[in-house]
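*Asks:* Provided below are the primary sequence and the corresponding predicted coordinates.
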Amino acid sequence: MFAIRSSSKRSTDSVDETDHEFKTHRALIVVLFVGTAALLVWSSLTTLTGVARSTGMVVPFTQNQIIQHLEGGIVSEIDVKEGDKVEKNQVLVRIEDAVARSNLEQSITTLNAKRAAVSRLEAEISDASEIVFPEDLSSSPQIQNELDLFQQKKQQHVEELLLLDDKIRQQEIALQGYRQRLENQLKEREISAERLKGVSDLRDMGAASKSEMLQAMSAFQENQTKIDDLNHDIPQTEAALSEAKRQRTAALLKVKSEAAQEKNKLLTEIAQLHASIAGLQDRASRAEVRAPVAGIVNKMMINTVGGVVAPGSPIMELVPTSDVIAIEAQLSPQDRAQIWPGTKAVVKITAYDYSVYGALPAEVVEISPDVVKEKDKDAYFRVRLNAPNVLGEKHPVIPGMMANVDMMTRQYTVLNYILSPIVNTMDLALRQ
């Protein structure tokens, strides 16, 4: 009986052990299945970004600027030295052009004198009692000259008009006298005519002598002669009066006409002076040689104050700086199909530790149209990238620094990356 119980116990233990192994295998299969499924899901959803790696160099965002001076001259001041960082419009060098400055000052003086003269002429044309000068000429020495000339010409004009007025009054008085005398002579002629008629009647009656008749005729004839003389003098005096009045009107118009002509001439000269002064000011302004862009002084061609700069000769070389830096990199021909203008990239300046300072986000802006071939080097496409200088002024990125460039090509999933060699191999095998 003891033997039967032992056999039954061994059978039960064997069944339990088999069941445990089955459960273990099933759990392992489930884990493997779930793990494989999860791996497939992850690999199909997780994306990778391909990059085309290259080395490059920081280059000027714009070409180096060669600073020149058009007219040349004597160096009076040097404000920078090689390696200095300069801002846009900062004075670099002062070059004295004594001739241009002297001509400019003389032209401005002449211009102010002519403007003051125009103000005087306008006062003469409008017959004003005083001159109104532009405000910017209030302290100009030319004003007093024009005031004196204005008063002098005004006095001369007044004296001329007074003389003509006297002449007019004289002619008017003479004309009035002639007319009054003519009126009197006409009255006397009537009396003389009646007297002559009376003597003639008496002569016919024999009551008057011949001498009385002749005396009456002589008086009448004398009176008639005076009337004839007055009739001759009156038109002449009227003509003289009209001429005097015309002369006075002409004198008034002459002053205004001459002033208007002189004003027009001066306005033409002023316009020419403005053009001349603009050129001289432009020339004088170039006495201060200023930086056309912000940058770093790379090379100085002049170092001596008092030295002579020839017209058009270079003074210094300026390397432009910008908030945007440019990088030139080399692209392998096998990656060319994946890189185009607008492609994003990451630039790591080798002079700065990438783990500390990070990288610069960049973008491809230009790719050479053909490969560049150099002796003893593989052919490559020249790529130009722009990147913002996010490292700040304390960590300047300057031309000549080397950089590692990662240009983004395409994105694909982990599953595609794993299966791609298999698919390519199968495709090649099926074609063979």
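*Replies:* Thanks, I have the structure now.
*Asks:* make it CA atoms for all contacts and neighbour counts henceforth
*Replies:* Fine.
*Asks:* Check the separation of the first and last residues in stretch 298-317.
*Replies:* With C-alpha to C-alpha, to the nearest Å as the measure, stretch 298-317 spans 5 Å from end to end.
*Asks:* can you list contacts of that stretch?
*Replies:* Contact with stretch 298-317 is made by 64-78, 81-83, 297, 318-319, as judged by C-alpha atoms under 8 Å, 6 or more residues apart in numbering.
*Asks:* Please compare the first structure with the one that follows:
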Amino acid sequence: MNGAAAPVEEHEFVARKSANIILWAIVGFVLLALIWAALTEIDRSVRGQGTVVPSSKLQVVSNLEGGVVEEILVKAGEEVERGDILVRLSPTLSGADFGSSTAQISALQAKIARLDAEVRGVAPDYGNAPESQVAIERSLHAARMAELDSSQALGAARVNQAGRAVSEAQSLLEARRSTLAALEEELAMIRPLVETRVIPRVDLIKAENEANVARKEVESAEAALARARAGVAEARAEGSRLRSDWMRTSASELSQAQAELSAMQQQLPALSDRVDRTIIRSPVTGTVNRVLVTTVGGSVAAGNPIAEIVPSNDALYIEAMIRPQDIANVSLGQNALVEITAYSRTLYGVLNGTVTSISPDAVQNEQTGESFYTVEIQTNDELLDSAGTPLEIGPGMVANVNLLGEKRSVLSYIFTPITRLKDTAFRD
């Protein structure tokens, strides 16, 4: 009987030993799992969905003044480079204004060259002025110089005439002084003879009368000489005045022409810009979304849109929708993982991004009635195919975003439901 009990006891011992091994294995596994859960950290994340948008949005091209369509060079869907011509407007009106102003400026420059030369007394230098305008100014310059020469010649003639009058008055004065001297000498000889009664007194009276007449004639000749000399000075002053008036006229016209030129030159850039704006160019590199003018010869109102360009090669942004209960875990500069749903995550991976904008208020989706915050994420890299070529990511593509927050241990995630249960237990 003892021999039969021994195998049973041995079997029970083996069974207990196996149970202990399994128990300790389970305990060890649980301990290892707890240690792993306590030491392993994962990113706390906020998930959302959004769409790809270009950073510079849709570019609407218009013209400030409007005009008549002369040529349409693109159509919807075409790729364009920055500066490519989209539409030409007729430059007839703006070109006419610009051409007229340019012609007026050339005319004023030639006029200023002539007037400046007249003021400075040198030959005009017309530079590169149009020959037709130079011919006009040369004709005016010749007429003006002829006018000056005529007035100068008239002044010189008056000076010469006054000079001759001075010479004649001087000769007359000298003759009358000579006559007076002779009469005074004769009078000096007669007086002694009258006193000695050699000749009658009447001869003395006659000689004195003749001497008095001669003195008056000398005085008259002196006055005539003074008048003649004053005439010379007046003729010379008149000549100077005529030249001064001539130059003053040129100086006044020069000042006025310079003011007009300055005003015209200030207007010219605006007129040139109007002509340039008749050529409608793409402001960015991208794709033509719509061409809003379709008829050559049709008119475009001032400021009306002409074309729409979707920018390419532009930094892409994701506008993601985040639930209000998650917005507290979102901050500017937060890292994000962006999955473009059009491309397999397992094949092409995800984009790294950064939160650049958070809407201040929640908005409501009119279709679903759900509220959400708009978060803008800027992408920092590209998705590449197997050949290393960047994949095209365009506006409107759907994206799943994962906003990475602070790291938490796996153990904390396990105990979170228990903590919440404790906080809400035994409440009405």
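*Replies:* Yep, that arrived. Quantities reported herein were computed from a predicted structural model and do not represent experimental measurements.
*Asks:* Tell me how the two chains score on TM-score.
*Replies:* Aligned and superposed, the two chains score 0.82 in TM-score terms (TM-score structural alignment, normalised by the length of structure 2); 412 aligned residues with a C-alpha RMSD of 3.6 Å.
*Asks:* Which among the contacts of stretch 298-317 of structure 1 count as buried?
*Replies:* Burial by neighbour count, 16 or more other C-alpha atoms under 10 Å: within these this picks out 64-65, 67-69, 71-78, 81, 297, 318-319.
*Asks:* Go through these and flag which are in strands.
*Replies:* Judged by DSSP state E, those include 65, 67, 68, 73, 74, 75, 76, 77, 78, 297, 318, 319 as members of strands.
*Asks:* Show me which of the residues you listed is closest to residue 28 of structure 1.
*Replies:* residue 319 (68.8 Å; C-alpha to C-alpha).
*Asks:* circling back: need the ones in strands among the buried ones among the contacts of stretch 298-317 of structure 1 in a markdown table (columns: distance to residue 429 of structure 1).
*Replies:* Listed next are these as a markdown table, based on distance: C-alpha to C-alpha, whole Å:
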| residue | distance to residue 429 of structure 1 |
| --- | --- |
| 65 | 60 |
| 67 | 66 |
| 68 | 69 |
| 73 | 80 |
| 74 | 81 |
| 75 | 79 |
| 76 | 81 |
| 77 | 79 |
| 78 | 76 |
| 297 | 63 |
| 318 | 61 |
| 319 | 58 |
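*Asks:* out of all of them, which helix in structure 1 is the longest?
*Replies:* In structure 1, ranked by residue count with DSSP state H as the criterion, the top helix is helix 210-285.
*Asks:* mean deviation (superposed) between it and structure 2, please.
*Replies:* Following superposition, helix 210-285 of structure 1 is found to deviate from structure 2 by 2.6 Å on average (mean C-alpha distance after the TM-score superposition for structure 1).
*Asks:* Could you do stretch 101-120 of structure 1 as well?
*Replies:* Comparison of stretch 101-120 of structure 1 with structure 2 after fitting gives an average deviation of 1.2 Å (mean C-alpha distance after the TM-score superposition for structure 1).
*Asks:* roughly how far is that stretch from the heart of the chain?
*Replies:* Centroid separation for stretch 101-120 of structure 1 versus its chain: 24 Å, with C-alpha atoms, centre = their mean, to the nearest Å.
*Asks:* Could I get the buried residue list for that stretch?
*Replies:* Neighbour counts over stretch 101-120 of structure 1 (16+ other C-alpha under 10 Å) mark 101, 103-104, 107-108, 110-120 as buried.
*Asks:* if you look at those, which of them are in helices?
*Replies:* Among these, the members found in helices (DSSP H) are 101, 103-104, 107-108, 110-120.
*Asks:* Between all of those, which two are separated the most?
*Replies:* Maximum distance among those (C-alpha to C-alpha): 28.8 Å, for 101 and 120.
*Asks:* what range in structure 2 matches the one helix or strand residue 325 of structure 1 maps to?
*Replies:* Using DSSP states H and E, residue 325 of structure 1 falls within strand 324-331. Here strand 324-331 of structure 1 aligns to structure 2 at residues 315-322, judged by TM-score structural alignment.
*Asks:* what's the distance between the aligned partner of residue 280 of structure 2 in structure 1 and residue 94 of structure 1?
*Replies:* With TM-score structural alignment defining the correspondence, residue 280 of structure 2 maps onto residue 289 in structure 1. In this view, residue 289 of structure 1 and residue 94 of structure 1 are 6 Å apart by C-alpha to C-alpha.
*Asks:* and residue 343 of structure 2, how many neighbours does it have?
*Replies:* By other C-alpha atoms under 10 Å, 16 other residues sit near residue 343 of structure 2.
*Asks:* Tell me the secondary structure at it.
*Replies:* When classified by DSSP: H, G, I helix; E, B strand; the rest coil, residue 343 of structure 2 comes out as coil.
*Asks:* That one matches what in structure 1?
*Replies:* If you follow residue 343 of structure 2 across to structure 1 using TM-score structural alignment, you land on residue 352.
*Asks:* cool, residue 392 of structure 2 as well?
*Replies:* Aligned counterpart of residue 392 of structure 2 in structure 1: residue 396 (TM-score structural alignment).
*Asks:* Could you list which residues are in contact with that match?
*Replies:* residue 389.
*Asks:* circling back to that earlier point, of all the residues in the match of strand 324-331 of structure 1, which ones are buried?
*Replies:* Neighbour-count burial for stretch 315-322 of structure 2 [16+ other C-alpha under 10 Å]: 316, 317, 318, 319, 320, 321, 322.
*Asks:* wait, the fourth one sits on residue 54?
*Replies:* To tie it back to what came earlier, the one meant is residue 319 of structure 2. No: counting by C-alpha atoms under 8 Å, residue 319 of structure 2 does not reach residue 54; the two are 10.1 Å apart.
*Asks:* Check the burial of the match of residue 280 of structure 2 by counting its neighbours.
*Replies:* By other C-alpha under 10 Å, neighbour count at residue 289 of structure 1 equals 19.
*Asks:* Please identify which helix or strand holds the residue lying closest to it once chain neighbours are set aside.
*Replies:* Once flanking residues are discounted, residue 289 of structure 1 sits nearest to residue 93: 5.2 Å by C-alpha to C-alpha, 6 or more residues apart in numbering. In the assignment (DSSP H and E), residue 93 of structure 1 maps to strand 91-96.
*Asks:* Contacts made by that strand with the rest, please.
*Replies:* For strand 91-96 of structure 1, contacts defined as C-alpha under 8 Å, 6+ apart pick out 72-80, 286-291.
*Asks:* That concludes my questions; thank you for your assistance.
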